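[1] Need the 3D shape of this:
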Amino acid sequence: MIREPAAFEALLERVHRFVRDVAIPAEACVEEGDEVPADIVAIMREEGFFGWSVPEAYGGAGLTTEELVLAALELSQCSVAFRARVGTNTGIGSEGIVADGTEQQKQAYLPRLASGDWTGCLAVTEPDAGSEASNVRTIARREGDHYILDGEKCFITNAPVADVFTVTARTDPQSKGAAGVSAFIVERGSAGLATGAPYRKMGQAGSPVSAVYFNQCRVPADNLIGGREGVGFKTIMKVLNKQRIHLAALSTGPAIRMLDMAIRHTTGRVQFGEPVANYQLVQAMIADCRTEIFAAQPMILETARKRDRGEDVALEASMCKYFATEMCGRVADRCVQMFGGAGYIANLSSIERWYRDVRLFRLYEGTSQIHQLNIARLALRDAT
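    From the prediction side, this is the model:
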């Protein structure tokens, strides 16, 4: 649902200008320095990028799901580090509070997340709880008006720069699976909280990821999301269903950018007396890329609209995430191929960086294989 078309078009134009005039010229700097420069983060704050998903009542833009994915398609056509810098605030870092937080929690945290003054992140994954997200080992035990958290999270996007963490922990030590898992808001500076050094990664330079450690970490009882124990996994699934639609859009934008780069290269590169783009086997790769991008866009938009109507989108969100991330990987591979040897040399082209950066899309928010199982399970359920 697009609420005010004229105002929303103006927002998309601002995002487009940011990508073209600010982000793309800074991509090499971000890659070399492994961070988004502070002055660009300040611009993103001023533009309101951090608050896209936060309701207007708490200082955000209150974008609908359809509006969010359209904005994400624009923002993700520059280096993934830029959208990752705001992405936890517009998605997994704030959505748990938006979905199930108490009014007190929303008032306390959402305005700061919407403004970008604080960076949020979601700390769910553990060494033994990745694809099996319900296998949480982090423990939270009640002690007076606090909970004491002990455990470790890993692969947490923006953890090194986060000010506030949405954390899953088991409040019933005798429980198994999703039962007994609760969600907490934990502020940086809490006694017993520490983040590890940023990982060295295959790609996505400028997007810091690290482990998070809880050692007798004291969290006020008021920071139990929703004020209820044992429903944290349900909160996280609400977060992930929306985020999977969002991520599908964030995977389609890079595919658009990579194809544009490949077309510009092949139309300018002359071999055997004519542009490489004139050769039919190159044209076949262009056609395959363009067709798959076209297929992803209406799938994502229809799922977003369905969610905005309040319908169950668990199956569609999983299909969007699975198809769009796999599609992006195929587009990246073809585009490197269209660049030829230049596509492998970082000095000659940034397409090799894109190839490395988008590889992660098929792993986080549920691996492709987990989504295949989920899609099949839901399809079989609906058939009975």
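[2] C-alpha from now on. contacts and neighbour counts both.
    Noted.
[3] from what I can see I256 touches T291, true?
    No. Taking contacts as C-alpha atoms under 8 Å, I256 lies outside contact range of T291: 11.1 Å.
[4] In terms of neighbours, single out the busier of those two.
    Neighbours per residue, other C-alpha atoms under 10 Å: of I256 and T291, the larger number sits with I256, 20 against 11.
[5] The helix or strand hosting the more buried one: what's the following helix or strand?
    Assigned by DSSP states H and E, I256 belongs to helix 232-268. For helix 232-268, the following helix or strand on the C-terminal side (DSSP H and E) is strand 270-271.
[6] Packing partners of the helix or strand just after that following strand?
    Once the chain leaves strand 270-271, the next helix or strand it forms, by DSSP H and E, is strand 274-275. Packed against strand 274-275 by the contact rule (3 or more C-alpha pairs under 8 Å, 6 or more residues apart in numbering; DSSP states H and E) you find helix 232-268.
[7] switch the cut-off to 6 Å
    Taking 3 or more C-alpha pairs under 6 Å, 6 or more residues apart in numbering; DSSP states H and E as contact, there are no helices or strands that strand 274-275 lies on.
[8] How far off centre is it?
    39 Å (C-alpha atoms, centre = their mean, to the nearest Å).
[9] next one: stretch 299-307
    Worked out by C-alpha atoms, centre = their mean, stretch 299-307 lies 17 Å from the chain centre.
[10] Then stretch 122-129?
    The answer for stretch 122-129 is 16 Å, by C-alpha atoms, centre = their mean.
[11] Tell me which residues of it come out buried.
    Neighbour-count burial for stretch 122-129 flags 122-126, 129 (criterion: 16 or more other C-alpha atoms under 10 Å).
[12] rewinding a little: and the helix holding I256, which residues are buried?
    232-236, 238-259, 261-263, 265-266.
[13] dump the residue contacts of V136.
    By C-alpha atoms under 6 Å, 6 or more residues apart in numbering, V136 lies in contact with A129.
[14] That one: what secondary structure?
    Assigned state for V136: coil (three-state reduction, DSSP: H, G, I helix; E, B strand; the rest coil).
[15] ok, and the closest non-adjacent residue to V209?
    T157 (4.5 Å; C-alpha to C-alpha, 6 or more residues apart in numbering).
[16] Now the second one, please; I'll put the structures next to each other:
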Amino acid sequence: MADQPTTSEVDANDFADMLATTRDFIRNSVVPREQEIVDTDAIPEDIRRALADMGLFGYAIPQRWGGLGLDLAQDVELTMEFGYTSLAIRSLFGTSNGIAGQVLVNYGTDEQKAEWLGRIASGEVIASFALTEDGAGSNPAGLSTQAVRDGDDWVIDGTKRFITNAPSAGLFVLFARTRPADASGPGIAVFLVPADAPGVTVGPKDKKMGQEGAWTAEVSLQGVRVPDSALVGGDVDAGYRAAMTSLARGRVHIGALAVGAAQRVLDESVAYAAVTTQGGQPIGEFQLVQAMLAEMQTGVMAGRALARDAAQQWVTETDRRIAPSVTKLYCTEMAGKVADLGVQVHGGTGYMRGVAVERIYRDIRLLRLYEGTSEIQKLIIGGGLVRRAIKAANGR
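    As a prediction, the model looks like this:
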């Protein structure tokens, strides 16, 4: 059923050029406009168009469906560049390439892919991953949104929360319960719900601690009717597998994003320490400041190596469960510590709005929450290790 290639559809030389172009665009065209994004709570339209022209709305979608066909190892390299600036940039197309788009790539029917993936890859349609509810976030088993079959259609009722890109979405990749969990599965299916379907209501944009320009909102569904062809994969039991696979892949991606943000904090802090004086002496010459910079550098380098290793394990199908959770857990926690140290290096200046490390400090706090909290990652890692050991002990 999977359509995602295990190896990239872009060779190393072409990807190197793509990566260099992306880095140049981020650092020279986006970084100088970060405050504009904060002040307007929006991505400027010219930046959005440029991102689409670069193919970034479909970089992880296979070429046969209009994308670039990058594998996760290449995704990680790009994502570390995205993390270097406002996280709203990555949010604009990250879901279409990642947790939402990969559900279609790996579980959709050929007809569903033909209808949606080309439009998603071009940026014409923003795909939104509608899983989270009041009682179902990191653990989808608590899902309460209901889908009831009615003739050849399905009728969906429920409410989703904190849905990324909901205010601008053209398509909701939406998870709903079709039956109570039983021995055959959790009873969760995934549906393709157009944002303009009757009965779909998107609430006002959430007011968040950070990540200005990255829009989230509540999505209400009241008697939303979709045809049977909207059932992803044509299988009511595909939804839970789709959610788990997409989330696991996304955890490597989020880990890389955290590394990029931590690198930016480190660069800002080193530059600040080199030119800011105390008593006529650059603060970077103080040993305790150097110690903080050393901790930051160590965390960034370890996180980068871990994200790259986990991505390679995903591509080779060596480990698609424990390694993604290890990556997300370590890299997002590391980025939080690096951001805190960055503010400390900047002193009072680091607490002021308009200073990069202050914004990043707020932005990256969310990374430890979505796509599975740090606590959930610990359960996945620990439980996976124990199950692996039991399996080995039983000779299976």
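[17] TM value for the aligned chains?
    Once the chains are laid over each other, their TM-score by TM-score structural alignment, normalised by the length of the first structure reads 0.97; 383 aligned residues with a C-alpha RMSD of 1.4 Å.
[18] so what corresponds to the residue nearest to V209 of the first structure in the second structure?
    Counting by TM-score structural alignment, T157 of the first structure corresponds to T164 in the second structure.
[19] again with I40 of the first structure
    In the second structure, I40 of the first structure lands on I47 (TM-score structural alignment).
[20] distance of that match from G158 of the second structure?
    35 Å (C-alpha to C-alpha, to the nearest Å).
[21] Now do the strands for the second structure: every range, in order, please.
    Along the second structure, counting by DSSP state E, strands occupy 127-130, 146-150, 153-164, 171-177, 188-194, 200-202, 216-227, 277-278, 281-282.
[22] Once aligned, what mean separation remains between the third one and the first structure?
    Between strand 153-164 of the second structure and the aligned residues of the first structure, the post-superposition mean distance stands at 0.5 Å (mean C-alpha distance after the TM-score superposition for the first structure).
[23] which bit of the second structure covers stretch 314-328 of the first structure?
    So stretch 314-328 of the first structure sits over residues 321-335 in the second structure, by TM-score structural alignment.
[24] And the residue of the first structure most remote from its centre, how close does it get to Y279 of the first structure?
    Largest separation from the mean C-alpha position in the first structure: G273, at 43.9 Å (C-alpha atoms, centre = their mean). G273 of the first structure sits 11 Å away from Y279 of the first structure, going by C-alpha to C-alpha.
[25] What lines up with E375 of the second structure in the first structure?
    So, by TM-score structural alignment, E375 of the second structure is matched to Q369.
[26] For its match, the count of nearby residues, please.
    Q369 of the first structure - counted by other C-alpha under 10 Å - has 13 other residues nearby.
[27] Kindly report the same for S91 of the second structure.
    17.
[28] same thing with K321 of the first structure?
    31.
[29] Same question for Y199 of the first structure.
    13.
[30] now the one 4 residues further on
    The tally of other residues near G203 of the first structure (other C-alpha under 10 Å) stands at 19.
[31] Q287 of the second structure too?
    With other C-alpha under 10 Å as criterion, Q287 of the second structure counts 10.
[32] go on, G120 of the first structure?
    G120 of the first structure: 37 surrounding residues under other C-alpha under 10 Å.
[33] give me the stretch of the first structure that stretch 67-74 of the second structure matches.
    The aligned range for stretch 67-74 of the second structure is 60-67, by TM-score structural alignment.
[34] Give me the distance between the matching stretch and the centre of its chain.
    Using C-alpha atoms, centre = their mean, the offset of stretch 60-67 of the first structure from its chain centre is 15 Å.
[35] Need the residues that contact that stretch.
    1, 51-56, 114, 304-305.
[36] Format these as a markdown table; extra columns: neighbour count and distance to K106 of the first structure.
    Shown next, in a markdown table, are these (neighbours: other C-alpha atoms under 10 Å; distance: C-alpha to C-alpha, whole Å):
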| residue | neighbour count | distance to K106 of the first structure |
| --- | --- | --- |
| M1 | 17 | 24 |
| G51 | 29 | 13 |
| W52 | 26 | 15 |
| S53 | 23 | 13 |
| V54 | 27 | 10 |
| P55 | 18 | 10 |
| E56 | 14 | 12 |
| A114 | 30 | 11 |
| A304 | 27 | 24 |
| R305 | 18 | 25 |
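[37] Quickly check these for the two that are furthest apart.
    Farthest-apart pair in the contacts of stretch 60-67 of the first structure is A114 and R305; separation 23.1 Å (C-alpha to C-alpha).
[38] Look up how far M258 of the first structure lies from G343 of the first structure.
    Counting by C-alpha to C-alpha, the gap from G343 of the first structure to M258 of the first structure is 11 Å.
[39] neighbours of the closest residue to Y59 of the second structure other than its chain neighbours, just the number please.
    Distances taken as C-alpha to C-alpha, 6+ apart place L68 nearest to Y59 of the second structure, at 4.6 Å, with adjacent residues excluded. By other C-alpha under 10 Å, the residues close to L68 of the second structure number 21.
[40] So L68 of the second structure versus L56 of the second structure, what's the distance?
    Distance from L68 of the second structure to L56 of the second structure, by C-alpha to C-alpha: 8 Å.
[41] R251 of the second structure too?
    Distance of R251 of the second structure to L56 of the second structure, computed by C-alpha to C-alpha: 19 Å.
[42] I120 of the second structure too?
    10 Å.
[43] again with N13 of the second structure
    18 Å.
[44] of the two, who's got more company?
    Between N13 of the second structure and L56, L56 has the larger neighbour count (other C-alpha under 10 Å), namely 25 against 9.
[45] ok, and the closest non-adjacent residue to the more buried one?
    F93 (7.1 Å).
[46] counterpart of that neighbour in the first structure?
    In the first structure, F93 of the second structure lands on V86 (TM-score structural alignment).
[47] So that match sits against F50, correct?
    Yes. Taking C-alpha atoms under 6 Å as the definition, V86 of the first structure is a contact partner of F50 at 5.1 Å.
[48] Per the alignment, G116 of the first structure pairs with which residue of the second structure?
    So G116 of the first structure corresponds to G123, using TM-score structural alignment.
[49] Quick one: neighbours of that match, just the number.
    22.
[50] For it, which non-adjacent residue is closest in space?
    F57 (5.4 Å).
[51] What lines up with that neighbour in the first structure?
    Checking TM-score structural alignment: F57 of the second structure goes with F50.
[52] repeat for D309 of the second structure
    So D309 of the second structure corresponds to E302, using TM-score structural alignment.
[53] For its match, grab the count of nearby residues.
    13.
[54] Then A166 of the second structure?
    27.
[55] give me every residue that touches it.
    216-217.
[56] That's all I had, so thanks and see you.
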